[in-house]
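1. Next input, structure requested:
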Amino acid sequence: MQDFFQNISRYPRYFITFTLGIFFFLFERLKPLLNRPVTAIALVSLLFSVFAFTFFTLRAMLGLNPV
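-> Sure, this is the predicted structure:
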């Protein structure tokens, strides 16, 4: 039974490592786009719009504030 709990305790560490790896990979792929002002503005606008879309969609789905 102790092996079971020891195995379960590894999952959060795996999840954090996996998530950070994805973010680091995406940042390295998008970093060259930040060199030019036009692409940097487009990238920041895209990230902001994705965040806003997700925020408002979850807010409407959870019924926190009627839209």
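
2. use CA for all of it now, contacts and neighbours both
-> Fine.

3. Contacts only, for the most centrally placed residue in the chain.
-> Note on the chain: the residue nearest the mean C-alpha position is F23, at 7.0 Å, using CA atoms, centre = their mean. Residues counted as contacts of F23 (CA atoms under 8 Å, 6 or more residues apart in numbering): none.

4. and this one, so I can compare the two:
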Amino acid sequence: MFDGFWDNVSRYPRYLVTIILGVAINAFAPLAPLFKNPASAIALISLLFGVIFFTVFTLRAMLGLGTV
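-> A predicted model of the protein is given here:
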């Protein structure tokens, strides 16, 4: 009944990593051509940093981790 149980359970982390990488690749693949043009690359990088900073500042304010 439990033949290969731990072998089967040990496959789940690898499956999880595969799913996460697949989603990331499919999410960012359409953005790759934008890096060929310097103006759009700068705009895309600025947008990325803006989203990251907005998220960090919002979470810090919501959690009360420091002065904003």
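
5. returning to what we had before: so which strand or helix has the residue nearest to the centre of structure 1?
-> helix 10-30 (DSSP states H and E).

6. Any idea how far that helix is from the middle of the chain?
-> Centre-to-centre, helix 10-30 of structure 1 and its host chain are 9 Å apart (CA atoms, centre = their mean, to the nearest Å).

7. what's the average distance of it to structure 2?
-> Compared with structure 2 after fitting, helix 10-30 of structure 1 deviates on average by 2.4 Å (mean CA distance after the TM-score superposition for structure 1).

8. what's the counterpart of the residue nearest to the centre of structure 1 in structure 2?
-> In structure 2, the residue matched to F23 of structure 1 (TM-score structural alignment) is A24.

9. where's L30 of structure 1 relative to V50 of structure 1, distance?
-> L30 of structure 1 is 15 Å from V50 of structure 1, where distance means CA to CA, to the nearest Å.

10. Next, the mean deviation of the longest helix along structure 1 compared to structure 2.
-> Using DSSP state H to define each element, structure 1 has its longest helix at helix 37-62. By mean CA distance after the TM-score superposition for structure 1, the fitted helix 37-62 of structure 1 averages 0.5 Å away from its aligned residues in structure 2.
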